[in-house]
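Q: give me a model of this one.
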Amino acid sequence: MGTVVLAALVPARGAAFQLVDGLAVTAIALLFLLHGLRLPRAAVLQGLGHWRLHLVILGVTFLAFPVFVVLLQMLMPGFVAQPLWAGMLFLAALPSTVQSSIAFTSMARGNVAGAVVAAAASNLLGIVLTPFIVMLLSEATGASVSLAGVGRIALLLLAPFVLGQILRRWLADWVEKTRRITSFTDRATIILAVYVAFSEATNEGLWQVLPVSDILRLAMLSVLLLALVMLTSGGIGRMLGFSREDRIAIVFCGSKKSLATGIPMAKLLFAGSMVGPVVLPLMIFHQIQLVICAWLAQRWARR
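A: Alright, predicted model coming up:
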C-alpha cells in the first residue's frame, strides 16, 4: 500500500519508467527461477495420493471463484467501474497462496501435508490456467488479453520455473541456506512490479477517475466474495465426507489468491494502462483474506 502511495505521488516517467519497467520484468523471471529451485519434487509426488482433496481445492480455486465473480457482476453490473470488474475476474482466476495457506492450515490444526501439495499444485497449474481463464471470460469484463500475453507468461514464468527445477539438483542446498535472500527477492519483486503498474496508472490519470467510493465498494465486494467461497468450500468438504483436518485445508487453500503470482502475471497479460486497475482488487482482497483467515484459524485452533 505504501508503494501505491509512492507511485501516486512520485510516478516513474520517461527514461526512468523504462528503467524500472525493465528491472521489474527481469525480477519476475528471477522470482520464478527461485520458485523452481525451492520446490522439492519429492514432496509433491509424495502428497499426490490424496487426489480427492486436491481436486476439490483446485475446483474451488479455478472454477468456483470465477463463477461467483461472473454472477456478482451480472447481479451488480454498476457496483464498481468496468476495469475493476476486470480486476475481480483476474483475481478469481489466480492460483492459491503458498505460505499463508500452509501457515493458516497448520495454525488451525488441519492437514498440513495436503495443504503443501495443494498450494504447490495450484501455483504450477495457475501458470497455464490463469491466462486462459481470463481470456475465455475477457469479453464479459471488457479486459484486453491477447495470445501474446500468454506467450510472455510461458517465456518469463514457466521457462524460468522449469529451469529452476532442472538446476535444483545442483543448487537446492544453496537455496535452503540463503532463504533470507530469496525471501527478500520475493518481496522486492512485488514492490517493484506494484510501483511500475501504478506509476503507469497514475500517468494515465487513474486517481482522477477512480473515486474513494469505488475503493470502499471493492473492499465490500472482496468480503462478500471471500465469504461465498469459504462457505462453499466448507460445505463441499462436509458433503463429500472429508475429515475435519481436510476440510480446514480445503477452506484455507481454496479461498486464497496469490499476490506474489498475480502481480507479475498482470504485468505480462494486460496492457500497461490496465495493470493498475486490474491489480487493485487483488491487493485489497489479499489484505482482507489475511485478516479474516488469521482470525478464523485462531478460532478453529481453540476448538
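Q: C-alpha only now, for contacts and for neighbours.
A: OK.
Q: elements contacting the host helix or strand of Val5?
A: Using DSSP states H and E, Val5 maps to helix 2-9. With contacts taken as 3 or more Cα pairs under 8 Å, 6 or more residues apart in numbering; DSSP states H and E, helix 2-9 sits against helix 179-203.
Q: who touches the helix it packs on?
A: 3-4, 6-8, 10-13, 17, 20-21, 23-24, 27-28, 31, 34, 175, 259-260, 263-264, 267, 272-277 (Cα atoms under 8 Å, 6 or more residues apart in numbering).
Q: which outside residues touch the very next helix or strand once past that helix?
A: Later in the chain than helix 179-203, the nearest helix or strand by DSSP H and E is helix 206-209. Outside helix 206-209, the residues that touch it by Cα under 8 Å, 6+ apart are Ala8, Gly276, Pro277.
Q: measure the first one to Val194 for me?
A: To tie it back to what came earlier, the one meant is Ala8. Going from Ala8 to Val194 by Cα to Cα, to the nearest Å gives 11 Å.
Q: compare with the first, here's sequence two:
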Amino acid sequence: MLARLAILFDPLVRLLLLAILLATIVPVTGEGRAVARTASDAAIFVLFLLNGLRLPRSAVVGALRNLRFLLPLVLFVFGWMGLVGFSAAELAKVELPASIVLGFMFLGVLPSTVQSATAYTSIAGGNVANSVIAAAALNLLGVFLTAPLLAVMSGSVMADLDIDTLQRIGLILLLPFAIGQMLQGRFGKAVSDNRHLISWADRIAIALAVYVSFSGAVEQDVWRLLSPPLWGLLLTLIGLMMAQAFFGAWWLSALLRLPDHDRIAFLFGGAQKSIAMGAPLAAILFPPETAGLVLLPVLIYHLLQMIVSAPLAARFSRSG
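A: From the prediction side, this is the model:
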C-alpha cells in the first residue's frame, strides 16, 4: 500500500500541487509576470536542451523505423484523442468558459508522457524498449503537430498561429533540442551520470511553467469562476476522455493483434498525456491570463492518470 502511494504521489505530482498552491496564495501579477515568464522560458529552454542531450539519436531513428507499433499509436494519440478532445469541448462550451473549452482540445492533441508511461510499462511487465522509443517519437512529433492541430480544431476560438508564436516554438523548443542532439557526444555521458539532478531540473522547469500559467488563472478568479456543478461537469468530461483513452488504446492494441507486452506499452503510451509538453507549450501559445485556464484540464487529467495507472500497472504485474 505504501509503495502504491509512493507511485501515486511522485515528486512531479507534489511539485505540481505546490505550484498550484503557490499560484493561489501568491500569484505573479503585473510587472512581475514579465520577469516570471522570462524565467519560465529560460527553464523550458534548459528542459528541451537536456532532452536533446539525453535522448540517443539511435532511439529517434529506431522510433521512426518501428512503424507497425508507432504509426497506429501516433494516429491514436493525435487523431483519435484529438477528436475525443474536440467532442468534450463541444459538450463543455454550453456551460464552461471559452479558455477551458479550448483546454479540452489542447489536452486531446498533446503527446504522451515520457517518464511515467515508461515507468508504468516497466512495472506492468510491458515492452519498455517500445515504450521509450514511442515516447521519444510522440514528444518530438508533438512539437510540430500539437499547435497546428489545435489551431485547426479551435477555429475562431484561437488566433491563427502567427510568426511570433512559430518563432517562440522554434527558439524555445526546437533550437535547444537540436543543440542538445549536436552536443550529445560531448555532454551526453555527464547528463546520463547525473540523472537524479537532471530529473529534478525537468520537474522544476515544468512546475515553474505551471506556476506562471496558473497565476493567470487565479487572477481570473478560477476558484470562484466555476461553481460546484461546473467543477463536476469539468471532472466528468475529463473522466470520459480518460475512459476513451484507456479503453480505446487497449481495444486498438487488441485489434492490431499486438503481443501482450506490446499492448501494455501501447496502453500507457496512448492513454497518458504529457504535462511536460503541455505546460511549456501553453506558456508559449497563450498569454498568461489565458494559459492557466487552458491548462486546467491538462493538470487534472495528469493527476488522475497517475491515480488510474498505478493500480492498473500493479494488476498487470500480478497477472503476468
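Q: TM-score for this pair?
A: The TM-score (TM-score structural alignment, normalised by the length of the first structure) is 0.94; 302 aligned residues with a Cα RMSD of 1.7 Å.
Q: hang on, the earlier thing: dump the contacts of helix 206-209 of the first structure into CSV; add neighbour count and distance to Arg302 of the first structure as well.
A: CSV is the format used below for these (neighbours: other Cα atoms under 10 Å; distance: Cα to Cα, whole Å):
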residue, neighbour count, distance to Arg302 of the first structure
Ala8, 20, 43
Gly276, 29, 40
Pro277, 22, 39
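Q: make TSV out of the residues you listed and add distance to Ile102 of the first structure.
A: What follows is the contacts of helix 206-209 of the first structure, written out as TSV (distance: Cα to Cα, whole Å):
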residue	distance to Ile102 of the first structure
Ala8	34
Gly276	29
Pro277	29
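Q: nearest to Thr61 of the first structure among the residues you listed?
A: Using Cα to Cα, Pro277 comes nearest to Thr61 of the first structure of the contacts of helix 206-209 of the first structure, at 21.8 Å.
Q: in three-state terms, label the closest one for me.
A: helix (DSSP: H, G, I helix; E, B strand; the rest coil).
Q: aligned partner of it in the second structure?
A: Residue pairing (TM-score structural alignment): Pro277 of the first structure is matched to Leu293 of the second structure.
Q: OK, contacts around its match?
A: Applying Cα under 8 Å, 6+ apart, the residues contacting Leu293 of the second structure are Ser99, Ile100, Gly103, Phe214, Gly216, Ala217, Val222.
Q: contacting residues for the residue nearest the centre of the first structure?
A: In the first structure, the residue lying closest to the centroid (Cα atoms, centre = their mean) is Ser258, at 2.3 Å. Neighbour list for Ser258 of the first structure: Leu94, Pro95, Ser96, Thr97, Val98, His286 [criterion: Cα under 8 Å, 6+ apart].
Q: what's Pro6 of the first structure aligned with over in the second structure?
A: Careful, residue 6 of the first structure is Leu; it's not Pro. Aligned by TM-score structural alignment, Leu6 of the first structure pairs with Leu22 of the second structure.
Q: ok, the spatially closest residue to its match that is not a sequence neighbour to Val35 of the second structure distance?
A: Nearest non-adjacent residue to Leu22 of the second structure, counting by Cα to Cα, 6 or more residues apart in numbering: Tyr211, 7.2 Å away. According to Cα to Cα, Tyr211 of the second structure stands 13 Å off from Val35 of the second structure.
Q: more crowded one of the two?
A: Using other Cα atoms under 10 Å as the criterion, Tyr211 of the second structure and Val35 rank with Tyr211 on top: 30 against 13.
Q: tell me the spacing between the more buried one and Ile44 of the second structure.
A: Separation of Tyr211 of the second structure from Ile44 of the second structure (Cα to Cα) stands at 13 Å.
Q: what's the helix or strand for the residue opposite Gly241 of the first structure in the second structure once aligned?
A: Here Gly241 of the first structure is matched to Arg257 in the second structure, going by TM-score structural alignment. Arg257 of the second structure is part of no helix or strand, with elements assigned from DSSP H and E.
Q: show the contacting residues for Arg257 of the second structure.
A: Going by Cα under 8 Å, 6+ apart, the list of residues near Arg257 of the second structure is empty.
Q: show me what Leu140 of the second structure lines up with in the first structure.
A: Matched to the first structure by TM-score structural alignment, Leu140 of the second structure sits across from Leu124.
Q: can you show me the helices along the stretch 151-300 of the first structure?
A: Using DSSP state H, counting those that start in this stretch, the helices of the stretch 151-300 of the first structure run over 159-177, 179-203, 206-209, 212-239, 244-254, 259-269, 272-302.
Q: now the fifth one: buried residues?
A: Residues of helix 244-254 of the first structure classed as buried: Glu245, Asp246, Arg247, Ile248, Ala249, Ile250, Val251, Phe252, Cys253, Gly254 (neighbour count, 16 or more other Cα atoms under 10 Å).
Q: pretty sure the third one sits against Met230.
A: No - using Cα atoms under 8 Å as the test, Arg247 of the first structure is too far from Met230 to be in contact (10.5 Å).
Q: wait, which of the helices of the stretch 151-300 of the first structure is closest to Pro66 of the first structure?
A: Comparison of the helices of the stretch 151-300 of the first structure against Pro66 of the first structure by Cα to Cα identifies helix 212-239 as nearest, at 10.2 Å.
Q: that closest one vs the second structure, average offset?
A: Superposed on the second structure, helix 212-239 of the first structure shows a mean distance to its aligned partners of 1.8 Å (mean Cα distance after the TM-score superposition for the first structure).
Q: thanks again, I'm all set now.
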